[in-house]
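In: here you go, sequence then predicted model.
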Amino acid sequence: MRWWDLDPVMELEDSLFPDDAWSRGMFWSELADARHPAATRHYVVAEETGGRVVGYAGLAAVAGTGDVQTIATARDQWGTGLGARLLRELLHQATAFECHEVLLEVRVDNVRAQRLYERFGFEPIGFRRGYYQPGNVDALVMRLADLTAAPADTRETPGLQGTETTHG
């Protein structure tokens, strides 16, 4: 993800998370720590062949622990395997960052995302009460301790033809 991706990323962010969307400043802050020799962040966007941004994801890495900061796909991409491809990219980068574990938070009412994370070997380890605002919705904290446990590559998953992940 680069600065010029922020307009379409913000459109997607606002449509998917209308009540608790990240601000443009939050994305800028994350990207500021993604492109230098001591970077601790990695952000990617997924684009259709025509250039439409259909997903994005970000990872922070500190002291051997990766943290999935965000992962999102356009609603018309749900069920296509794009979320799995984005997550796989983050886990690949976590390995490059020499992380020994990866953590994430997911809304307790987002069963679809929880299933994705479980397929990759993430296990629940706790809750963060009232983490998502407004609404005071709890977050389920999940952990992946074995980064080699991810399922086989999904690059050839039906429905993903013409979609490419752009690294940045």
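Out: All right, it came through fine.

In: drop to CA atoms for contacts and neighbour counts, all remaining ones
Out: Noted.

In: spit out the contact partners of M1.
Out: L31, Y43, V44, V45, Y56, T166, H167, G168 (C-alpha atoms under 8 Å, 6 or more residues apart in numbering).

In: pasting the second one now:
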Amino acid sequence: MTVRRAGTGDLGALADLHATAFSPGWSAAEIAALGAVALIEDGAGMILVRTVAGEAEILTVGVRPEARGAGAGGRLVQAALGAARADGAERVFLEVAEDNLAALRLYAGCGFGEVGRRRRYYPRPDGGAADALVLRRALNTEP
């Protein structure tokens, strides 16, 4: 599978991929409004990364449920790190729910470490909320 940079013609596919991973998913218009670099692995997943003033943020990563566990997430994150580096980023940040164990394993394997916590950030259907962990990875080092 190959990760490629998405264009405006891919906005519908990006929104579809996001909706299979998250509820509610982001619309094509919402994705376009972010002004982020969008990368897509056709049929498997997508990632959005935005770089400003030497820092990048991974805004979202979505992998179709049937494609999980086959390496798409890792390929998408690595491609996003490359795009951020090419755009001049020295560090990449992201937020992830503390109970998203698969994502935490993915990010740890890509060299991210915890640098902060946002209490009760992600609402849950039962009325509770999960903390968001703020993760960071320097781009001048290998994991």
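Out: Arrived safely, thanks for sending. Here the structure is a predicted model, which is why all the values come from computation and not from measurement.

In: TM-score of the superposed pair?
Out: Remark: TM-score between the superposed chains equals 0.84 [TM-score structural alignment, normalised by the length of the second structure]; 135 aligned residues with a C-alpha RMSD of 1.7 Å.

In: before we move on, the earlier item: could you work out the most separated pair of the contacts of M1 of the first structure?
Out: Largest separation among the contacts of M1 of the first structure by C-alpha to C-alpha: L31 and T166, giving 14.6 Å.

In: who has more neighbours out of those two?
Out: Neighbours were counted for L31 of the first structure and for T166 using other C-alpha atoms under 10 Å; L31 has more, 20 against 14.

In: residues near the counterpart of E98 of the first structure in the second structure, how many?
Out: Mapped onto the second structure by TM-score structural alignment, E98 of the first structure lines up with G88. Using other C-alpha under 10 Å, G88 of the second structure has 16 other residues around it.

In: G88 of the second structure should be in a helix, yeah?
Out: No - remark: G88 of the second structure does not belong to a helix; assigned using DSSP: H, G, I helix; E, B strand; the rest coil, it is coil.

In: contact partners for it?
Out: Shown in contact with G88 of the second structure (C-alpha under 8 Å, 6+ apart): T51, A53, G54, E55.

In: the first one: which element?
Out: Read it as T51 of the second structure. In the assignment (DSSP states H and E), T51 of the second structure maps to strand 45-52.

In: distance check, the spatially closest residue to G73 of the second structure that is not a sequence neighbour against H18 of the second structure.
Out: Among residues not flanking G73 of the second structure along the chain, V63 sits closest, at 6.6 Å (C-alpha to C-alpha, 6 or more residues apart in numbering). Relative to H18 of the second structure, V63 of the second structure is positioned 8 Å away (C-alpha to C-alpha, to the nearest Å).

In: which neighbours do those two have in common?
Out: G45, M46.

In: please pull up the equivalent of A15 of the second structure in the first structure.
Out: Under TM-score structural alignment, A15 of the second structure pairs with M10 in the first structure.

In: go ahead and confirm its match touches R24.
Out: Yes - taking C-alpha atoms under 8 Å as the definition, M10 of the first structure is a contact partner of R24 at 6.9 Å.

In: between these two, which is the more surrounded one?
Out: Using other C-alpha under 10 Å, the more surrounded residue of M10 of the first structure and R24 is M10, with 16 against 13.

In: for that one, which three-state class applies?
Out: helix.

In: and for the one 4 residues further on?
Out: Under three-state DSSP, the three-state class of D14 of the first structure is helix.

In: relative to P8 of the first structure, how far out is it?
Out: 10 Å.

In: ok, now G64 of the first structure?
Out: For G64 of the first structure, the distance to P8 of the first structure - C-alpha to C-alpha - is 31 Å.

In: next: N136 of the first structure.
Out: N136 of the first structure is 28 Å from P8 of the first structure, where distance means C-alpha to C-alpha.

In: equivalent analysis for T148 of the first structure, please.
Out: Look at T148 of the first structure and P8 of the first structure: by C-alpha to C-alpha, they are 32 Å apart.

In: so for the two, which residue has more residues nearby?
Out: P8 (15 against 12).

In: nearest residue to that one in space, please, no chain neighbours.
Out: Nearest to P8 of the first structure is V53, by C-alpha to C-alpha, 6+ apart, at 6.2 Å.

In: isn't that neighbour right up against D7?
Out: No - using C-alpha under 8 Å, V53 of the first structure is not in contact with D7; the gap is 9.7 Å.

In: who has more neighbours out of those two?
Out: Shown here are V53 of the first structure and D7; by other C-alpha under 10 Å, V53 has more neighbours (24 against 12).
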